[in-house]
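Colleague: sequence plus the predicted model coming up.
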Amino acid sequence: MPKPKNLWLHPAAKPLLFALCLLPLAWLVWAAANNQLGANPAEALIRGLGDWTLRGLWLTLAITPLRVLSSQPALLRFRRMLGVFTFVYGSLHLLAYAWLDMGLDFGDIAHDIAKRPFILMGFTAWALMLPLAATSFNKAIKALGGKRWQWLHKAVYAVAVIGLLHFIWMRAGKNDFAEPAVYGAILLLLLGWRLVRHYRARRASRSGGAISASSRLA
């Protein structure tokens, strides 16, 4: 049996990532069951799930830069799993808010979403993630076609920005901007890298087109 070219292609890599993605949830459940979430366990659980939603989203966005900069195309095979887990944590974050904060009173939830901007931002980010998660499987990619699927999944950038706004607005009530600033700086790097790469690719394409036209004229 041939050995994999690197660790990213090892058969155990995906199961290991799956287990790692479950660890934060396992810890939160254990801590909640054992009264280890502090004086306000409901708030700690809601915020913990929200934090891991953002972290999962940032890790998903980091796959492409890491793949390109490290020349490791095999990293791409982990992006879908990270994206799905991000949606799972986001859904659990929403469920915990709806259940522990609002008692599953959907009238109160709708009123709260309309009244508080940071709740509206969070719900909007989750709603945008929903079609991305629903089309994260091979059959959906085939049904949509590659180009349409890629355009749909560009909504992840909007999800990231709206999710960050949700986080900033939520912390603004306590004048706590230190952690949101760190998340914002990381997102700026992730999106900035993509913009620079896109600009360079367009410039190279135009240069190549000009050279080709000159060759034809010659």
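Modeller: Yes, it's here. Residues are numbered from 1 along each chain as shown.
Colleague: going forward, measure contacts between C-alpha atoms and count neighbours the same way
Modeller: Fine.
Colleague: let me know the helix or strand that residue 21 is in.
Modeller: Per DSSP states H and E: residue 21 is located in helix 13-33.
Colleague: can you give me the strands in the chain?
Modeller: Counting by DSSP state E, the chain has no strands to list.
Colleague: for it, which segments are assigned as helices?
Modeller: Listed in chain order, the helices of the chain (DSSP state H) span 13-33, 41-70, 79-96, 106-115, 117-134, 138-144, 146-153, 155-172, 178-217.
Colleague: output these in TSV, with distance to residue 7 appended to each entry.
Modeller: Listed next are those as TSV, based on distance: least, C-alpha to C-alpha, whole Å:
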stretch	distance to residue 7
helix 13-33	7
helix 41-70	13
helix 79-96	16
helix 106-115	45
helix 117-134	27
helix 138-144	24
helix 146-153	28
helix 155-172	28
helix 178-217	24
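Colleague: take a look at this one as well, against the first:
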Amino acid sequence: MSNVNSILRRVPVWLIYLIGALPAPWLFYLGMTGGLGVEPVKALEHELGELALQLLILGLAVTPLRRLAGLNLMKFRRAIGVLTFSYVALHLLVWLVLDVQILSQIWADILKRPYITIGMTGFALLLPLAVTSNNWSVRKLGPRWRSLHKLVYPAAVLGGLHYVMLAKGFQLEPLVYLAVILGLLALRLPLPRRKLAA
């Protein structure tokens, strides 16, 4: 694993941003050229939302991978977080601008449809994390910055629930995403200490 970590240390962070950003314009291109099927807006919403969840899971996996497998991705955690929020924001914008479009209907959906309420709550929790994902905020907030960024945990659970509730009928894939999120969060729980023998 040390060889892998040595290689990763030489990978520039901007490359992660570039690779992570590439799917977005490609998906919009497919949507405009008929590559996303008969309902391109719905398909675009789904693809962007799923990418956001995958990046969220990758971000949650950074600490367990370092602790359990010795794989150090800490250098890229901020980039992963920024990309996650970007895809969540794009997912939301497609729903707002291309799907619903009517302001009163948007507000009604947020209030009346639980899966949308949960999704919007998750977005609201991620918003302060995106705003403070910079060196100035880290210095200004000090130890509070780390506490603030623990909001990603409930946001991740809400994102997984949003996907499960959005799915029509029984679908395994959303449940797998939620299970992985819950599993990664469970790995962060402190292990109970064994009592020493008297």
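Modeller: Good, I have the coordinates. Computed from a predicted model, the values in this text were never measured in an experiment.
Colleague: turn the helices of the first structure into JSON lines, including distance to residue 5 of the first structure and mean neighbour count.
Modeller: Output for the helices of the first structure, formatted as JSON lines (distance: least, C-alpha to C-alpha, whole Å; neighbours: other C-alpha atoms under 10 Å):
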{"stretch": "helix 13-33", "distance to residue 5 of the first structure": "13", "mean neighbour count": "14"}
{"stretch": "helix 41-70", "distance to residue 5 of the first structure": "15", "mean neighbour count": "18"}
{"stretch": "helix 79-96", "distance to residue 5 of the first structure": "19", "mean neighbour count": "20"}
{"stretch": "helix 106-115", "distance to residue 5 of the first structure": "50", "mean neighbour count": "13"}
{"stretch": "helix 117-134", "distance to residue 5 of the first structure": "30", "mean neighbour count": "18"}
{"stretch": "helix 138-144", "distance to residue 5 of the first structure": "25", "mean neighbour count": "12"}
{"stretch": "helix 146-153", "distance to residue 5 of the first structure": "28", "mean neighbour count": "13"}
{"stretch": "helix 155-172", "distance to residue 5 of the first structure": "31", "mean neighbour count": "19"}
{"stretch": "helix 178-217", "distance to residue 5 of the first structure": "28", "mean neighbour count": "13"}
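Colleague: so what's the spatially most central residue of the second structure closest to, chain neighbours aside?
Modeller: Centroid check for the second structure by C-alpha atoms, centre = their mean gives residue 56 as the closest residue, at 2.8 Å. Once flanking residues are discounted, residue 56 of the second structure sits nearest to residue 84: 5.8 Å by C-alpha to C-alpha, 6 or more residues apart in numbering.
Colleague: and the one you found, what pairs with it in the first structure?
Modeller: Under the alignment (TM-score structural alignment), residue 84 of the second structure pairs with residue 86 of the first structure.
Colleague: so how far is residue 205 of the first structure from that match?
Modeller: Distance of residue 86 of the first structure to residue 205 of the first structure, computed by C-alpha to C-alpha, to the nearest Å: 35 Å.
Colleague: do the same with residue 49 of the first structure
Modeller: Counting by C-alpha to C-alpha - residue 49 of the first structure and residue 205 of the first structure are separated by 43 Å.
Colleague: and for residue 39 of the first structure?
Modeller: Taking C-alpha to C-alpha, one finds residue 39 of the first structure at 58 Å from residue 205 of the first structure.
Colleague: next: residue 155 of the first structure.
Modeller: According to C-alpha to C-alpha, residue 155 of the first structure stands 25 Å off from residue 205 of the first structure.
Colleague: next one: residue 192 of the first structure
Modeller: Taking C-alpha to C-alpha, one finds residue 192 of the first structure at 20 Å from residue 205 of the first structure.
Colleague: same question for residue 78 of the first structure.
Modeller: 30 Å.
Colleague: what's residue 117 of the first structure aligned with over in the second structure?
Modeller: With the correspondence set by TM-score structural alignment, residue 117 of the first structure lines up against residue 114 in the second structure.
Colleague: how many other residues sit next to residue 168 of the second structure?
Modeller: Here the number of neighbours of residue 168 of the second structure (other C-alpha atoms under 10 Å) works out to 7.
Colleague: does residue 53 of the second structure really touch residue 86, like I thought?
Modeller: No: counting by C-alpha atoms under 8 Å, residue 53 of the second structure stays clear of residue 86, with 11.4 Å between them.
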